[in-house]
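# Sharing a sequence plus its predicted fold:
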Amino acid sequence: MTQERTGVATFKGNPITLVGPELKAGDSAPAFVVSKNLLEDASLGDYAGKIKLISVVPSLDTGVCDAQTRRFNSEAAGLGDDVVILTISTDLPFAQARWCGAAGIDSVITLSDHKETSFGQAYGVLIKEFRLDMRSIFVVDKDDKLAYVEYLGEMAEHPDYEAAISAVRALL
């Protein structure tokens, strides 16, 4: 049976239910399968040997998600080739590609959790009420251990960008 967590997050002050476990720094990063596009999948293993900053957003077409993705895109250049930044949302791959083109996003890889919500369930961020992934940040080291985890308590708030980037830099 899938774990459900209540009382840990809200959307504009209204309680929401997160599906999946609450992960902590030091845990092994769970496996997942998401879509690069309609025909091609991606998994954690595709980024083996890299430090992974996983930025999770409910939808790229909202203000905070847009700002979050743009911020990590601008930080990417200063982090080097050992780091990959993945933005995961439940947006369709078409919408992600359109948004990235319009926003000039070229240093972040967008991946879609729309098909199976594999990522959302494995990382404990799937919002039961909306079938969206809750805003969160995960930094995964080269050995696929979680080095940093931030679950936001309110979906409409920004993550701690500086703490996430510092966690990545500490692994370099």
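Received it, and whenever you're ready, just let me know what you need.

# drop to CA atoms for contacts and neighbour counts, all remaining ones
Noted.

# Next, the contact list for Leu111, please.
34-37, 42, 86-89, 93, 96 (C-alpha atoms under 8 Å, 6 or more residues apart in numbering).

# one more structure, for comparison:
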Amino acid sequence: MASIKLGGNPIETTGSLPIIGSKATNFKLTTTDLSSKSLSDYDGQRKILNIFPSVDTGICAASARKFNEEASKLDNTKILCISRDLPFAQKRFCAAEGIENVEMLSDFKDGSFGKNYGLEIKDGAFQGLHSRVVLVLDENNKVIYSEQVPEIGQEPDYASAIKALH
């Protein structure tokens, strides 16, 4: 379990992130058109998993915008923005922000992604939501970069995540 902070107050996650070099666990998430996607749908492509509590918070929105900017510069790479938001909220957010280069995926049905990846927030005001995490996976779904952001209100280290792909 990771000890992180929300507004300076200590909170914990339910587990530990996948370790560098391990194979990422498959998942089944919901897209903005309510279809399902799994990790295996992205086989053969590199992936940045931008995971956050909600698109309706400033830093989460900023991270989606930043990775949307970077996406067009990356070859053979999909950027997956994952939260517990309803797909309708994710779709509304992308339309309002002009975000077209990332894929929004929702873990709203059962939260299994957050549980399986050890990043579900266990206590505090955001209990049940995802903590802010960036995972980078290679073409074979091996974890090549992992960041558990220590304070929910802090942006991830975009440069390090992108650098892991080079």
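Received the coordinates, thanks. Note that the coordinates shown come from a computational prediction; the quantities given were computed from them, not determined experimentally.

# if I look at the most centrally placed residue in the second structure, how far off is Ala61 of the second structure?
Residue closest to the average C-alpha location in the second structure (C-alpha atoms, centre = their mean): Ile51, at 1.8 Å. Separation of Ile51 of the second structure from Ala61 of the second structure (C-alpha to C-alpha, to the nearest Å): 11 Å.

# Kindly report the same for Cys81 of the second structure.
Taking C-alpha to C-alpha, one finds Cys81 of the second structure at 10 Å from Ala61 of the second structure.

# Just want to know which of the two has more residues nearby.
Cys81 (23 against 16; other C-alpha atoms under 10 Å).

# corresponding residue for Lys122 of the second structure in the first structure?
When the first structure is aligned by TM-score structural alignment, the residue opposite Lys122 of the second structure is Lys128.

# would TSV of the contacts of Leu111 of the first structure with secondary structure and distance to Ala77 of the first structure be doable?
TSV is the format used below for those (DSSP: H, G, I helix; E, B strand; the rest coil; distance: C-alpha to C-alpha, whole Å):
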residue	secondary structure	distance to Ala77 of the first structure
Val34	strand	24
Ser35	strand	24
Lys36	coil	22
Asn37	coil	24
Ala42	strand	22
Leu86	strand	14
Thr87	strand	16
Ile88	strand	19
Ser89	strand	22
Pro93	helix	24
Gln96	helix	21
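
# out of those, which are buried?
Neighbour-count burial (16 or more other C-alpha atoms under 10 Å) is assigned, among those, to 34-37, 86-89, 93, 96.

# Could you dump these into JSON lines with distance to Ala170 of the first structure added?
JSON lines is the format used below for these (distance: C-alpha to C-alpha, whole Å):
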{"residue": "Val34", "distance to Ala170 of the first structure": "27"}
{"residue": "Ser35", "distance to Ala170 of the first structure": "29"}
{"residue": "Lys36", "distance to Ala170 of the first structure": "28"}
{"residue": "Asn37", "distance to Ala170 of the first structure": "32"}
{"residue": "Leu86", "distance to Ala170 of the first structure": "18"}
{"residue": "Thr87", "distance to Ala170 of the first structure": "21"}
{"residue": "Ile88", "distance to Ala170 of the first structure": "23"}
{"residue": "Ser89", "distance to Ala170 of the first structure": "26"}
{"residue": "Pro93", "distance to Ala170 of the first structure": "32"}
{"residue": "Gln96", "distance to Ala170 of the first structure": "30"}
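
# can you tell me which helix in the second structure is longest?
helix 58-71 (DSSP state H).

# residues of it that come out buried?
Applying 16+ other C-alpha under 10 Å to helix 58-71 of the second structure flags 59-61, 63-65, 67-68, 70-71 as buried.

# which residues of the first structure fall in strands?
4-11, 14-19, 33-35, 41-43, 51-56, 83-89, 109-112, 126-127, 132-133, 136-140, 146-151 (DSSP state E).
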